[in-house]
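S.K.: One predicted model, sequence on top.
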Amino acid sequence: MSILWTPSGSYRRVEYASESDLESAIVEVQHDLFGANRFYLDVKKKIGAKGGIRNVPDGYLIDLSGREPRLYVVENELAAHDPLRHIAVQILQFSLSFESEPHTVKKVLFDTLNAEDEVKKRCEAYAPRNGYRNLDHLLEHLVWESPFGALVIIDELPENLETVLAKRFQFGVEVLELARFENKNGDRAYHFAPFLADLTDDLGDEGGASPKLSPVSAADVDTVVVPAREEGFQETFIGENCWYAVRLHATMRGQIRYIAAYRVAPVQAITHIAPVKSVEPWKDTGKWCLHFSERAKEIAPVGLIKGGRVKAPQSLRYTTRERLMAAKSLDDIW
C-alpha cells in the first residue's frame, strides 16, 4: 500500500468506486493534469458509421499548447477491470470510427464546444492566430488532417500496458496514471505526472539570472537530450552508436531525428549529437533503444550555468536541433 506523508498527516492510496468516479476526479484536477491551453471535453457520444463499428469514447482532449493543434480520443479505465485487452480493442475501434465517419466526430466536438462557452472562445481565439479561418476550419483540421492520437487515463498503470500499446499501434497512445489518496478525515489528494509536462518544463524556477524561453512547440520537436554518466557515454553512446532504456512519449517517437548527450558532473555539458536511424522497443520494458545512423559528432559544449535558471537534466528532455546548435548554455535551450 502506497502512503503519502505530510506534516499534517498521512494519506493512503484508495481505489475509485467506479469508472464514473475516476472520471469525476479527472474533471476535478483537469487543469493541472492536462496543463495550460489543453481542454478536456467530458462528453460521451456514439461515433462510427451506421452498420459498421460504433463506440463511445469517454471524452476528448483538444491540445492548443503549440502552433500545431492536436486532438486525442480519451479512454478512462480502472486497472481492476483487466484493462490490457479491453483498452487495445477500444482504441482500435476509436481509430476505425474516425476513419469511417469523421463528420460525426466533428459534430460531437462542435456541439460540445457550443455548450462550453469559455473553451469555445479559447478555440475561436486560437484559430486565426495559427492560420485557421475560424472554429469550423480548426475542427476540420483536427479531425481530418491531424494524426490520430489516443490518451488512456488509468488509476494504476499495469506493468506492460505501454509495451502492449506500442507494439499494437503505429499511432501514438499516451498513458496517464491518476492515483487517489485519502487521509483519515476523508480529505483527498491525487498523484500524477502532468500530460506531456517534460516538453515544456524548464527544469528550473523563475529565480534564475536568464529569462525563461518560450517553449518549443511539440510539432517542432526533433531532438532528445539524455543525461549520461561517463562510463555509459563512452561504452554505449560512443562505442555502440545507440542509447537504450529510453522512455519516450508515444506521440513524439516518430518525430525524433537526433539524440544529444548531456554528460553529468564533472563535465556538465552537452558535448555530442548523433542522427537517429531507428527507434526500436527495448525488451519488454515499455522503453526504447535509439540506434544512430552514424557515429556521434562532438559539438561546442553547451554547459550548465552555475546559478542559472535551468538545472542539470535528470531525465530525457525534448528540444529542436536548431535551438540546441545555436545554444551557448542550457539556459538557451529550455
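M.R.: Structure's in. What do you need? Numbering: from 1, shown residues only.
S.K.: CA only for contacts and neighbour counts going forward, please
M.R.: Fine.
S.K.: Beyond the one helix or strand Leu92 maps to, next helix or strand please.
M.R.: Leu92 belongs to helix 83-100 when elements are defined using DSSP states H and E. With elements assigned by DSSP H and E, the helix or strand that comes after helix 83-100 is helix 102-114.
S.K.: Give me the three-state assignment for Tyr72.
M.R.: Assigned by DSSP: H, G, I helix; E, B strand; the rest coil, the conformation of Tyr72 is strand.
S.K.: What is the neighbour count of it?
M.R.: Counted with other C-alpha atoms under 10 Å, the neighbours of Tyr72 add up to 23.
S.K.: wait, it sits on Tyr40?
M.R.: No: applying C-alpha atoms under 8 Å as the test, Tyr72 and Tyr40 come out as separate, 9.5 Å apart.
S.K.: Now do the shared contacts for those two.
M.R.: With contacts taken as C-alpha atoms under 8 Å, 6 or more residues apart in numbering, Tyr72 and Tyr40 have Tyr60, Leu61, Ile62 as neighbours in common.
S.K.: Kindly reformat these as TSV containing distance to Glu174, neighbour count and secondary structure.
M.R.: Formatted as TSV, these follow (distance: C-alpha to C-alpha, whole Å; neighbours: other C-alpha atoms under 10 Å; DSSP: H, G, I helix; E, B strand; the rest coil):
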residue	distance to Glu174	neighbour count	secondary structure
Tyr60	13	21	strand
Leu61	12	19	strand
Ile62	14	21	strand
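S.K.: how about CSV for these, with distance to Ser20 added?
M.R.: Output for the shared contacts of Tyr72 and Tyr40, formatted as CSV (distance: C-alpha to C-alpha, whole Å):
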residue, distance to Ser20
Tyr60, 15
Leu61, 17
Ile62, 21
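S.K.: before we go on, here's another structure to hold up against the first:
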Amino acid sequence: MKALTFKRYGKSPGIGLAQVPRPVLKPNEILVEVHAAAINPVDNMITAGVFKPVLKFQLPAVMGSDLAGVVAEVGSNVTRFKVGDAVFANVFDLGTGSIAEYVAVPEAVAAPKPANLDFVQAASIPMVGLTSWQALKERADLQPGQKVFIPAGSGGIGTFAIQLAKYLGAKVATNTSTANVPLVRSLGADEVIDYKQQAFEKVLHGYDLVLGTIRGDAIEKAVEILKPGGTIISLVGPLDKAFARARRLNVFLEFVFGLMSRKIVRLARKNGVEYSFLFARPEGAQLTEIGKLLESGRIQPVIDRVFAFEQAKEALDYLAQGRAKGKVVIKIR
C-alpha cells in the first residue's frame, strides 16, 4: 500500500510517498481504509528530531496521526466496531502513522465518525479536539466564568479550543492577525487582540488559564497576564520533569527536561502560577464525546486547505509556513 514516510531525522528527512506493507491486525485492532488524514505542526517537529528522545519510530516511518475512514477488517477481540463502520481516530504516540491507504487502529482510540461531517471534516478533528479537551477540561478543569487566553486563535488548535472553551462557559481572549479577526470572533472569542497592533501582555490581566500554542518567549510573557493561582498549559514546550516522570523516562532525560523548563518554572513560581507541558494522548471515549458536540453543531470544524494524497509533502511545507486558518487535510480517497 501507499503511505507518506520519512527516512531520517533532521533538515533532510526524506519525506515522500512510498510502498509499505499493509498492516497485520492484532486482536484488539481495526483496519481502517483511510479516506482522509489531517496534519499538525507536531508532524514537522517530529521529522526535525525535536521529540526524538520521546517518540519512538522504526524508520522509515509513516507520518501523521489524524484519520477518518471506513472499517475494512476487525480483530478477533473487537466488539465496538464492524466492517463498514465510518470512524475517526488519532494514533499519535502509538508508533504508527495515519497518512496511508490503510492503518491499524486500536479499538480503544477510535470513535464513530460524526454523521453530519464528511471524511475530510472528521479527519481534521482528533488531534486538536483531544488536545483541547485534555488541556481545558481534563487538566485545567475550566469552569464557567473563568478567563482563558488561547494564542493564535486562527490556527488548528486555536479554532477548536476557542469553541470548546466557550462551550465550557469560559471567557476567551485570543490574538491573531488583522485579516483573521472576523474568523476568531465568529468562533466565539470575547476579546481579540491584533498582534500587529498590540502586545497581549499589555492588554490582558487577571486570567485563570493560558493555553501555550506558540513557541518562543510568548509563554514567559503569558505569566504576566495570569492571576495568582493561574495555570499555563503548554502544547509546544519546554518539556518538564513531570512529563518525563509520567512517561517513565530515564533520569538523564528527566534532568535534561528539568533544565529546559527551569526558566519558565521559576518565573511561574515567582508569580504564584503553575506551568505544565501537555502531550495529547489518543482516547476513543473522549473523541466520542467530542463527536457528539460536533453532531449537535456546538463546535464546527475549520479547514484551511485540502491537498490530494500525491501532494502530501506540499501540504507539510504549506503547514510549516504557519499561515493556515484552521486545519490542513490530505484526501486519501
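M.R.: That came through, no problem. Predicted, not measured: the structure shown is a model, and the values here were computed from it.
S.K.: Got a TM-score for the pair?
M.R.: Overlay of the two chains. TM-score (TM-score structural alignment, normalised by the length of the second structure): 0.25; 131 aligned residues with a C-alpha RMSD of 6.2 Å.
S.K.: relative orientation of the helix holding Leu92 of the first structure and helix 102-114 in degrees?
M.R.: Counting by axes from the mean of the first three to the mean of the last three C-alpha atoms, to 10 degrees, helix 83-100 of the first structure points 100 degrees away from the direction of helix 102-114.
S.K.: In helix 83-100 of the first structure, which residues are buried?
M.R.: Residues 83-84, 87-88, 91, 93-100 are the ones in helix 83-100 of the first structure that count as buried (16 or more other C-alpha atoms under 10 Å).
S.K.: How about stretch 255-269 of the second structure?
M.R.: Buried-residue list, stretch 255-269 of the second structure, by 16+ other C-alpha under 10 Å: Phe257, Gly258, Met260, Ser261, Arg262, Ile264, Val265, Leu267, Ala268.
S.K.: one step back: name the nearest of the buried residues of helix 83-100 of the first structure relative to Asp117 of the first structure.
M.R.: Phe98 (25.3 Å; C-alpha to C-alpha).
S.K.: quick one: the closest one and Val105 touch, right?
M.R.: Yes: in this structure, Phe98 of the first structure is within contact of Val105 by C-alpha under 8 Å, at 6.9 Å.
S.K.: export the buried residues of helix 83-100 of the first structure to JSON lines and tack on distance to Phe34 of the first structure?
M.R.: Listed next are these as JSON lines, based on distance: C-alpha to C-alpha, whole Å:
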{"residue": "Pro83", "distance to Phe34 of the first structure": "22"}
{"residue": "Leu84", "distance to Phe34 of the first structure": "23"}
{"residue": "Ile87", "distance to Phe34 of the first structure": "21"}
{"residue": "Ala88", "distance to Phe34 of the first structure": "22"}
{"residue": "Ile91", "distance to Phe34 of the first structure": "20"}
{"residue": "Gln93", "distance to Phe34 of the first structure": "24"}
{"residue": "Phe94", "distance to Phe34 of the first structure": "21"}
{"residue": "Ser95", "distance to Phe34 of the first structure": "22"}
{"residue": "Leu96", "distance to Phe34 of the first structure": "25"}
{"residue": "Ser97", "distance to Phe34 of the first structure": "25"}
{"residue": "Phe98", "distance to Phe34 of the first structure": "23"}
{"residue": "Glu99", "distance to Phe34 of the first structure": "26"}
{"residue": "Ser100", "distance to Phe34 of the first structure": "28"}
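S.K.: Residues contacting the helix or strand containing Leu138 of the first structure, please?
M.R.: Assigned by DSSP H and E, Leu138 of the first structure belongs to helix 135-140. For helix 135-140 of the first structure, contacts defined as C-alpha under 8 Å, 6+ apart pick out Lys106, Leu109, Phe110, Cys123, Glu124, Ala127, Tyr132.
S.K.: are any of these buried, and which?
M.R.: Lys106, Leu109, Cys123, Glu124, Ala127, Tyr132.
S.K.: Max pairwise distance over the residues you listed: which two?
M.R.: For these, the maximum inter-member distance is 16.5 Å, found between Leu109 and Tyr132 (C-alpha to C-alpha).
S.K.: With distance to Ala179 of the first structure added, can I get the buried ones among the contacts of helix 135-140 of the first structure in a markdown table?
M.R.: Below are these laid out as a markdown table (distance: C-alpha to C-alpha, whole Å):
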| residue | distance to Ala179 of the first structure |
| --- | --- |
| Lys106 | 32 |
| Leu109 | 28 |
| Cys123 | 30 |
| Glu124 | 34 |
| Ala127 | 35 |
| Tyr132 | 38 |
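S.K.: Many thanks, I have nothing further to ask.
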